[in-house]
Structures are given as C-alpha cells and as structure tokens.
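Q: below is the sequence, then the predicted model.
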Amino acid sequence: MTAKLVLVGCGHMGRAMLSGWIGSGRIAPTEVVVVEPNEDLRAKAAALGCAAVAGTEGLPADIFPKIVVIAVKPQAIRDVLAGYARFGNGATTFVSIAAGTSVATFESILGEKTPVIRCMPNLPAAIGKGMMVVFANGHVSDKARDFVAGLLAASGEVASVDDERLMDAVTAVSGSGPGYVFHFIEALIAAARTAGLPAETAARLAVQTVYGAATMAATSSEEPGVLRQQVTSHKGTTAAGLDVLMGDEALTRLITETVDAARRRSIELGS
C-alpha cells in the first residue's frame, strides 16, 4: 500500500496538525493513514479523506511509510511504540510530539539506528499560528528533515535546537505557554469586571488587547521592552499598573517559577 505518512493518535493536537497539512496541500489525504482507537476521533479523520484504522492490526502488511507521527500521551508511548517496531532501524522517520519523551526511548524500542525527530507543538497550531520546535537524532536524513519541517510549517513557525536537553525548556515555554496566556486573559477579564465593566465588554477588551499586543510584538522591529517603554508615559496610568507588575520583578519571578515547574514536570514525564 502506498502511504507517505502514518499518524498515530488523532486527538486535539494530532487532528489540528493533520488538518493543517491537508489544508495547505503539503500532503494529500490519500497519502495518510490514521491509527486511532476512539471511534469518534477515527470518524473525524476519515471525514478529512484519510484512511483510518483502530490499531496496528488494521495496517496493511505491505505498508511502508516514510513518516510515522506519534501523537499520543507520553504515558502511553512505550505500549504504543511496540506495535511499530517493524518500521524501526530503517528508512522510516518517527516524529514524536509527546512531551518529555526522549529520543533514547524511541531508539530503545524501535532500534538504535531509527531516525527520530522530537517535536513540541502548541495549541495555536490548530489555527495555523503554532510554534513548533524540533530536535533530530543523527539518523534523520536531510530529505526527511526538510519534509517534516514543511509539514510543520503549515501549522505555524518552526525552530530547531541542537541539544535535546533544551526540549524540556521548550515544552515549558511554548508548549505550555498558551495555557499561561489563556489564564492571563482570564485574570484580566476578572480585573476588568472588578473595575466595573460588564462581562461581555470585559472579555472583549481583554482578548483583543492581548491579541493586538502579541501581534504588534510579532511584527515590530522593536524589542518587547522598547514597546513597553513606548506605551508607558511618565507617571501615567500604564506606569502605575506596571509599578505593581514590575515592582520587585513580581511578574518576572512568577513566570520564571511557572516555567521552571513545567520544565521539571517535563523531565519527570521522560524518566
């Protein structure tokens, strides 16, 4: 059977990435086989035009994919990978989006010569605004690396690291980062309501303000610190608010502790 890619797991992130790949034209639905035990999720994959099976036993005996993307929870990695050992130590490149799961884990199950790429995407990949960071072992060919980078680019920005140990920090910053931002929006909405604004207005102001500021930071040639200074008048309202956030480096310390907690949990998941 001709299949360029096998996607193992079609939950929120797996399906978001798959939709981006197909929607961008980077891969045809007929070139993808999805392995997903959940019937509802399997039906959603099939609705995109892909072949979808419940487990490895449903894969044709003659299938030989170029890429196998593992999009399951870290706790399930070892059990899941065992079913794909026949593709190890060969030309098939494995791509993992499981937090905290090392390349060594893949090599120990699939074979030490297996090409492996670790990728940490984040939720905005669902709308093409994601941040994907990759690390590849020495067995990944340039062709496979470029193909995977092209797929990931359909979901947002792509960066790479040369030291796998940095993937735990990547997970803590961009992988978990959307959760921090969503909570910041929640907190800004709550503060706006406390200040007297109606719920709908509070939500609209908070979301659009964060969106506008993030877009400006992404498109401006100025550093975020310079933009902050530009919007802060001497003894003005912004300065008064920033005195609270920046006093004793309150927000910086809190975010640093937040990222470190997530980084340490990423390490734990991989142990």
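A: On my side now, so go ahead. Numbering: from 1, shown residues only.
Q: going by C-alpha atoms from here, please, whenever you check contacts or count neighbours.
A: Will do.
Q: wouldn't residue 88 be in contact with residue 111 here?
A: Yes - counting by Cα atoms under 8 Å, residue 111 is a contact partner of residue 88 at 5.7 Å.
Q: higher neighbour count, those two?
A: residue 88 (21 against 17; other Cα atoms under 10 Å).
Q: look up the closest residue to the more buried one, ignoring the ones flanking it.
A: Nearest residue to residue 88, sequence neighbours excluded (Cα to Cα, 6 or more residues apart in numbering): residue 110, at 4.6 Å.
Q: another structure for you, compare them:
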Amino acid sequence: MTAIWPDHLFLVGCGNMAGQMLSRWLACGLDPARVTVLRPSGRAVADGVTVVTAYPAALPAGTTILLGMKPYQIADVAAALAPLCHAATPIVSILAGTTLADLRTRFPGARDIVRAMPNLPVGLGEGVVALFTDVATDRQAKADLAALIQPLGLAEWIADEALFNRVTALSGCGPAFLFRFIDALARAGEAIGIPAPQAARMALATVQGAANMAAGAAASPAALADQVASPGGMTREGLNVLDADDRLLALLTDTLAAARDRGEAMARGA
C-alpha cells in the first residue's frame, strides 16, 4: 500500500506520539507545506511546517485532523474545532480513553472519525497502530486513512472497540515495558559481575537481534526459545527460572491488566 497524503494535515498538539508520527510522515515524503500544527507555545516543529497558537477561522479544503493533545483537553478543543468540521473532514484521534461515541458527540458534523493508538516506534516506521471506526465512516475515507497510517508500521484494525484498551496495554504501552526489561537485563548482567557499560550495550544488542530474528522466523517465539535451550544447558536453567509457576507470564499479565484497567477508568472519567 502506498501512502496517501491528505491535501492538508492539521495537528492539534504535537507531543511525543504525534511528533513521532509527523516526523515519520515528513521523512516519507509528506510536504511540510501541507501541515499546520496548533501549539499554544508556538514552538517550531519542523522546517516548513506552519505552527499556529490559535484556531484558524476556517480549515483548508481537503484537511485531515489529527487529535494529538492530552485527553483531558478534549472538551475545550472540541468546542473550538467542531464548528470548523464538516462531513468531508476526516478526524484521527490518538486520545487514550476517549471513545468513538464521545468523539461523535463532540464532533457531530464529522462523518469520518477513526480512533488510532500508535506506539513510539512509529517514528522509525516500525510501530504498531491499532485502528477502530464504525460503519458511519465512509469506506474510501477509511482506506485513505489506512494508507496514511501505513508508513508508520503495522496497522491493525480492531473489530470491537471494547478491545481497544486491551490492545493499547499490549502495543501502546508495550515499548515502555520492553525498555524496562532491557534495563533490568543489563542490571542483572551487572549484578553477576559484568561491567555496567558492557552489560548495557550487550543487553540492548541482544534484545534487538533476538527481536529481528523472531520477526523473520517461521517458528513462534516460544519455539525459538526451546531451540536455543539445549537439555541440561545454561539457557535451559535460566528458562526454568522464568517458567517456574508461569511467573513471567503472570507478571506480564498483571502488567497488561493494570494498564488496561487504567484505560477503562480514564474512559469512565471522560
């Protein structure tokens, strides 16, 4: 699928996640002259990208909106932005905990609304973006928005919005959990006597190489682990610790459940 750039892209907010998305799109050929970022600070974003501190009187024809501010700001943003939207104005929301029904209530004039939950590696084109919409969104608009997302990495359409917080816990929050694992692996290496700088470099390279190998392998990660672990060998002894009483699985299940529950609480609060 080839990326389809909107005639104009209007970003409300440009924090870490929205900034990574925009960076990748610009690197893949999006003309910065087609981009406007609403940013109260007025701080520059990228060469050629227009930054404004207030809403314009009107949006250019062919504008796609990306909602990338903090979720708690949705009421104020919608009050100012909704009057500028019409049926042909696609809206992509990356606001955690903000449901499609809530978005439709706040933007009644917009027909094409998609929820998206990216993770941070979208800036490298190696991210995961969960997508959800309903039957009200035009089929062609849905295809165009999917093509816009394509340069960011793996795009996964979710059939049931009830799964959104669960998917967010896995892929949206997952990079932070993996970063923590890399740090723990390095610190564990230091704890058994490897110099800290070497342990850090080796832990990072080990995770990177193993992830690339898993991505290109026909076998599952579970099968790959068993292939590495010879009976009675060092790897098997280590796996026995991780596998005892399913402790690693239990830890990660508790971790994802906590993230999921927080997302659901945020949705109820909104």
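A: Cool, got the structure. Quick caveat: nothing in here was measured; it's all calculated off a predicted structure.
Q: what value does the TM-score take for this pair?
A: Once superposed, chain against chain, the TM-score is 0.92 (TM-score structural alignment, normalised by the length of structure 2); 263 aligned residues with a Cα RMSD of 1.6 Å.
Q: quick one on the thing from earlier: mind listing what the residue nearest to residue 88 of structure 1 touches?
A: 81-82, 84-89 (Cα atoms under 8 Å, 6 or more residues apart in numbering).
Q: show me what it aligns to in structure 2.
A: Aligned by TM-score structural alignment, residue 110 of structure 1 pairs with residue 107 of structure 2.
Q: and the gap between that match and residue 256 of structure 2?
A: To residue 256 of structure 2, residue 107 of structure 2 is 31 Å away according to Cα to Cα, to the nearest Å.
Q: same question, residue 149 of structure 2
A: 25 Å.
Q: between those two, which is the more surrounded one?
A: residue 149 (25 against 21).
Q: which stretch of helix or strand covers that one?
A: Using DSSP states H and E, the element containing residue 149 of structure 2 is helix 139-149.
Q: what range in structure 1 does stretch 179-190 of structure 2 sit on?
A: The aligned range for stretch 179-190 of structure 2 is 182-193, by TM-score structural alignment.
Q: any buried residues in that stretch, and which?
A: 185-186, 188-190, 192-193 (16 or more other Cα atoms under 10 Å).
Q: take the residues you listed and keep only those in helices.
A: 185-186, 188-190, 192-193 (DSSP state H).
Q: can you list these in JSON lines and add distance to residue 11 of structure 1?
A: Shown next, in JSON lines, are these (distance: Cα to Cα, whole Å):
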{"residue": "185", "distance to residue 11 of structure 1": "25"}
{"residue": "186", "distance to residue 11 of structure 1": "25"}
{"residue": "188", "distance to residue 11 of structure 1": "30"}
{"residue": "189", "distance to residue 11 of structure 1": "29"}
{"residue": "190", "distance to residue 11 of structure 1": "31"}
{"residue": "192", "distance to residue 11 of structure 1": "34"}
{"residue": "193", "distance to residue 11 of structure 1": "35"}
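Q: closest one of these to residue 28 of structure 1?
A: residue 185 (37.2 Å; Cα to Cα).
Q: can I assume that closest one is in contact with residue 210?
A: Yes - applying Cα under 8 Å, one finds residue 185 of structure 1 in contact with residue 210, separated by 7.4 Å.
Q: about what we covered before: once aligned to structure 1, how far is the helix holding residue 149 of structure 2 on average?
A: Aligned to structure 1 and superposed, helix 139-149 of structure 2 gives a mean residue distance of 1.9 Å (mean Cα distance after the TM-score superposition for structure 1).
Q: now do the strands in structure 1.
A: Listed in chain order, the strands of structure 1 (DSSP state E) span 5-8, 32-35, 51-53, 67-70, 93-96, 116-120, 130-136, 156-160.
Q: can I get the ones you listed in CSV with mean neighbour count and distance to residue 218 of structure 1?
A: Compiled in CSV, the strands of structure 1 are given as follows (neighbours: other Cα atoms under 10 Å; distance: least, Cα to Cα, whole Å):
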stretch, mean neighbour count, distance to residue 218 of structure 1
strand 5-8, 24, 31
strand 32-35, 26, 33
strand 51-53, 22, 38
strand 67-70, 23, 29
strand 93-96, 25, 27
strand 116-120, 27, 20
strand 130-136, 23, 12
strand 156-160, 17, 11
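Q: what number of residues are in the vicinity of the equivalent of residue 231 of structure 1 over in structure 2?
A: Counting by TM-score structural alignment, residue 231 of structure 1 corresponds to residue 228 in structure 2. By the measure other Cα under 10 Å, the count of residues near residue 228 of structure 2 is 12.
Q: and if you look at the one 4 residues further on?
A: A count of nearby residues for residue 232 of structure 2, using other Cα under 10 Å, gives 8.
Q: next one: the one 3 residues further on
A: One way to gauge burial is a neighbour count; for residue 235 of structure 2, by other Cα under 10 Å, it gives 14.
Q: for stretch 80-87 of structure 2, which outside residues touch it?
A: Stretch 80-87 of structure 2 has contacts (Cα under 8 Å, 6+ apart) with 55, 57-59, 106-112.
Q: in helices only, show me those.
A: Those of the contacts of stretch 80-87 of structure 2 lying in helices (DSSP H): residue 106.
Q: can you pull the contacts of the equivalent of residue 154 of structure 2 over in structure 1?
A: Taking TM-score structural alignment, the alignment pairs residue 154 of structure 2 with residue 157 from structure 1. Residue 157 of structure 1 makes contacts with 129-132, as judged by Cα under 8 Å, 6+ apart.
Q: swap in residue 112 of structure 1?
A: 89, 104.
Q: do you know how far residue 191 of structure 2 is from residue 204 of structure 2?
A: 16 Å.
Q: so how far is residue 244 of structure 2 from the residue of structure 2 positioned farthest from its centre?
A: Farthest-out residue of structure 2 from its mean C-alpha position, per Cα atoms, centre = their mean: residue 232, at 40.6 Å. The spacing between residue 232 of structure 2 and residue 244 of structure 2, counted by Cα to Cα, is 16 Å.
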